[in-house]
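Q: One predicted model, sequence on top.
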Amino acid sequence: MKLAIVGGGGVRAPLFVQSALKRARRLNLTEICLMDTDAAQLPLIGALCTELARRDGSGVAITTTDSVDEAFAGVSYVVTTVRPGGALGRVTDEKIARKHGVLGQETTGACGFAMALRSIPTILAYAQRLREISPDAWLFNFTNPAGLVSQALSDAGITRCVGICDSANGAQNAVARRLGLDPQAVEADLFGLNHLSFTREARVDGVDRLPEALADDAFLAGTNLRVFEPRVVRRQGMWINEYLYYYYYIDKALADHGNGPTRGEEVLELNRQLLDELHRIDAARHPEQALKAYFDYEHRRSGSYMAHATQIAAAHGDAHATADDGEGYAGVALSLMEALEGNGSIRTGLNVVNRGAIADLDDDDVVEVSCIVDSDGIRPVPVGRMPEAQSYLVRSVKHYERLAAKAVLGKDRALAIDALVAHPLVLSYSLAEGLVDDFLSAYSTYAEGWA
């Protein structure tokens, strides 16, 4: 089986490759193709991944290419992890948000829209080419904002695509760890949107074990729920995704994002240091030294994640990077591949087309829900109606996502403004107009044809 990673020259690729190699035999994995347009960075990351494969001894070939057609030929699964606009784009987004006095978090609110402005056309082009070259292949999208990108792809007619985020399975993994169980022994009921989801039950042998966990201060302190005050979690009565911090503590989040360098600037500097070190070492000639430098970098990056948001600083390593199961988004994707390939059935949280799973959202909305996955495909678990206390926020943000997806696909400035006005973290025409115009001005390549 061939697996392609689009964005394979990115600094997170070695972590994904490391996890994939552990499952190579179960997946009958023969090739991991790293595809990237960055001619300088791809050979460095490719050398690290080749060394990981050599150490693993599984015989999986690591190949590199800048050709989409070459990467997609004969492929079974494609993982998209690109960051259109690069780290500098993230910095630009954050500074524009800071200028307008709104949240500068890369997947939520104004900056989430800016990232979607670049991510949607990029991932859609890859998805359409994949459909032409390998129509039976699955595309797993990790490029943020994952839910909104998945919505746009679905609106554009892409069907063999699923959005994946490691934070969707937070409750399932945490309760399993507390009880010393395999996560698949825990039946979680997840509902909502990407980075805006809730888990109302986590059953083991038919008994909901979530209430007792939420009543335990030590449990809360040892999970991503520690970013919230315990009374806030218990008032909700369910597991709440850690990104809800930005809604429930917006005043603190704004204060934290307004001080010192932005997170994008921190990551940009960390990445520069890593790449300089890999060049100095000559990664292709000294891969062992290069790998040591790489994992030192990972430790520094994880330790600094969201450092300017003190309440949430220790929640997790990095967005879509590390999770409670130790493999982060790679673990979710690889378990999904195993199930689709016929190695049993799993229950996992994914971003998929609703199809009636959540009764108070549209059938064609992309939602984040628990799904059953096996060789027959991916089936969302019916949720019914959401509890009112959670439904109002989910429905508000989903309204924004519908408008934002249509705005980017149609290159419609007026609709983009309407989308940001609808977002609970903006809610202002004057702000939305200034933000949209600044984002379009900053990204002329992606803004071509907008009206």
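A: Great, that's in hand. Numbering: from 1, shown residues only.
Q: Every contact and neighbour count from this point should use C-alpha atoms.
A: Noted.
Q: For the spatially closest residue to residue 90 that is not a sequence neighbour, give me its contacts.
A: Closest residue to residue 90 apart from its sequence neighbours, by C-alpha to C-alpha, 6 or more residues apart in numbering: residue 264 at 5.5 Å. Taking C-alpha atoms under 8 Å, 6 or more residues apart in numbering, we find residue 264 in contact with 87-88, 90-91, 94.
Q: where's residue 347, which helix or strand?
A: Here residue 347, judged by DSSP states H and E, is contained in strand 346-353.
Q: could you give the angle of the helix or strand following that strand to strand 346-353?
A: Note on strand 346-353: by DSSP H and E, the next helix or strand toward the C-terminus is strand 366-374. Relative orientation of strand 366-374 versus strand 346-353 (axes from the mean of the first three to the mean of the last three C-alpha atoms, to 10 degrees): 140 degrees.
Q: Can you tell me what sits against strand 366-374?
A: If you take C-alpha under 8 Å, 6+ apart as the criterion, strand 366-374 is touched by 147-148, 150-151, 154, 168, 188-194, 197, 336, 339-354, 357, 378-381.
Q: Residue 39: what's it in contact with?
A: residue 66 are the contacts of residue 39 under C-alpha under 8 Å, 6+ apart.
Q: take the one below as the second:
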Amino acid sequence: MRLTILGGGGFRLPLVYGALLADRAEGRVTRVTLYDTDPARSAAIARVLADQAAGVPDAPAVVVAGDLDEALRGAEFVFSAIRVGGLAGRAADERIALAEGVLGQETVGAGGIAYGLRTVPVAVDIARRVARLAPDAWVINFTNPAGLVTEAMAALLGDRVIGICDSPVGLGRRVARVLGVNPDSAWFDYAGLNHLGWLRGLRVAGRDELPRLLADPELLGSFEEGRLFGPEWLRSLGAIPNEYLHYYYFNRETVRAYREAELTRGAFLHRQQARFYAEMERPGTPALAAWDRTRAEREATYMAHNREASGAGERDAADLESGGYEKVALALMRAIARGRRATLILNVRNRGAIAALDAEAVVEVPCFVDANGAHPVPVSPLPGHATGLVCAVKAVEREVLAASASGSRERAVSAFALHPLVDSVSVARRLVDAYTAAHPGLAHLR
């Protein structure tokens, strides 16, 4: 099976290749084609993959393509993991928003809107090329903001594009662990949008185990989300929110922590990864060891400003393991390619799963996956506060899509102004001015 990875110089790509190396089943991926707009980055990551493959019999061949169309031809699966503007763009997104006193995170609030506005046109172009050059391929979208970008691509590719995120998986596994439950035997009642969802139940053999967790303050405060949000707030919600909801529930504290920090998350990653890729330009650098060291630092500092704002302290060692987006991707490919049914939390077109949203809205819900793709499972209605937030943010996403399609500055202003974390139309106008000045990728806005 042939897999093409767009954004083939992305830092987290070795996680995907590691999962492919461990897959020995019939019909596994045998060829991986990397494409990146920065050839030096894809060359660096190819060195890491070569170290990973050393001594592994029949490791998937790795090819670096110099042309996007060349990379897409003949692909059976396409992973889209691009970052338009790079980490320098992310750092600018954060800095510009914080200067206005609003959140600048890459997928939430003003920063997420800016990132989406410059990413959607590129993602739509990729979707057009896939439709023309690899019409039978399945596209698995890693690109953030994942739900928004998936919805943009779905307008051209339909249900053959599926978005994935490791946050719901990580949340479910952490909750299962503290409850002493095998996560592989549990049903996670999770619903919302990407980076805006809630775990409302964890069922084993028909019994919901989540009330047991919510009733135990000590147990509730023993894992990442419990420390971030606090047991009292989780009991008030009656659910465990995705960690990204910390930006909504504790916005003022988080913005203050970001503004007082020496470096924003984007600036930190930009500096860290610049060191890594510079190190990789030296021929004698042990590639895999350098990548492992950089990744460990990255994971340990994840959401550090949120933990500082909430007084949660350092990440617990048990919470350092990622949710496993590479494992989700592999399970998704296996289910489609081999017709083996799987249940996964994915970003797909709604099709009635969440009653408050229309059929074409991309949502993040449990899905049954088989050879015909991902089929969303209808979920119980969200409570009013969650429904309101989901509908408001989906409306913002639709404004981003409209602005990207039309090049309308007015629609871009609306996208910022309507977001729950942007508190003024005047701020929204200044944000559009500042972002268009900073990003050539927003030159289409008029």
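A: That came in fine, so what should we check first? Bear in mind the structure is a predicted one, so any value in this text is a computation, not a measurement.
Q: quick one: TM-score?
A: Scored against TM-score structural alignment, normalised by the length of structure 2, the superposed chains reach a TM-score of 0.93; 441 aligned residues with a C-alpha RMSD of 2.2 Å.
Q: just to revisit the earlier point, okay, the strand holding residue 347 of structure 1 sits on what stretch of structure 2?
A: Counting by TM-score structural alignment, strand 346-353 of structure 1 pairs with residues 342-349 of structure 2.
Q: mean per-residue distance, the matching stretch to structure 1?
A: Compared with structure 1 after the fit, stretch 342-349 of structure 2 shows a mean deviation of 1.1 Å (mean C-alpha distance after the TM-score superposition for structure 1).
Q: Show me which residues of that stretch are buried.
A: Applying a neighbour-count criterion of 16 or more other C-alpha atoms under 10 Å, one finds 343-349 buried in stretch 342-349 of structure 2.
Q: likewise stretch 40-56 of structure 2?
A: Within stretch 40-56 of structure 2, the residues that count as buried by 16+ other C-alpha under 10 Å are 41-50, 52-53.
Q: Output these in CSV; the columns should cover secondary structure and distance to residue 258 of structure 2.
A: Shown next, in CSV, are the buried residues of stretch 40-56 of structure 2 (DSSP: H, G, I helix; E, B strand; the rest coil; distance: C-alpha to C-alpha, whole Å):
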residue, secondary structure, distance to residue 258 of structure 2
41, helix, 29
42, helix, 31
43, helix, 34
44, helix, 31
45, helix, 30
46, helix, 34
47, helix, 35
48, helix, 33
49, helix, 34
50, helix, 38
52, helix, 36
53, helix, 39
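Q: Adding distance to residue 296 of structure 2, write the residues you listed out as CSV.
A: Below are the buried residues of stretch 40-56 of structure 2 laid out as CSV (distance: C-alpha to C-alpha, whole Å):
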residue, distance to residue 296 of structure 2
41, 19
42, 21
43, 22
44, 18
45, 17
46, 20
47, 19
48, 15
49, 17
50, 20
52, 17
53, 20
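Q: just those residues now: which is nearest residue 66 of structure 2?
A: residue 42 (9.9 Å; C-alpha to C-alpha).
Q: distance of the closest one from residue 60 of structure 2?
A: The spacing between residue 42 of structure 2 and residue 60 of structure 2, counted by C-alpha to C-alpha, to the nearest Å, is 16 Å.
Q: Please apply the same query to residue 297 of structure 2.
A: Taken as C-alpha to C-alpha, the span from residue 297 of structure 2 to residue 60 of structure 2 is 28 Å.
Q: These two: who's more crowded?
A: residue 60 (22 against 12; other C-alpha atoms under 10 Å).
Q: any idea how far the more buried one lies from residue 23 of structure 2?
A: Distance from residue 60 of structure 2 to residue 23 of structure 2, by C-alpha to C-alpha: 10 Å.
Q: The residue nearest to residue 90 of structure 1 pairs with which position in structure 2?
A: In structure 2, the residue paired with residue 264 of structure 1 is residue 266, using TM-score structural alignment.
Q: check which helix or strand covers its match.
A: Taking DSSP H and E as the definition, residue 266 of structure 2 sits inside helix 265-280.
Q: Tell me the helix or strand right after that helix.
A: Downstream of helix 265-280 of structure 2, the first helix or strand assigned by DSSP H and E is helix 287-300.
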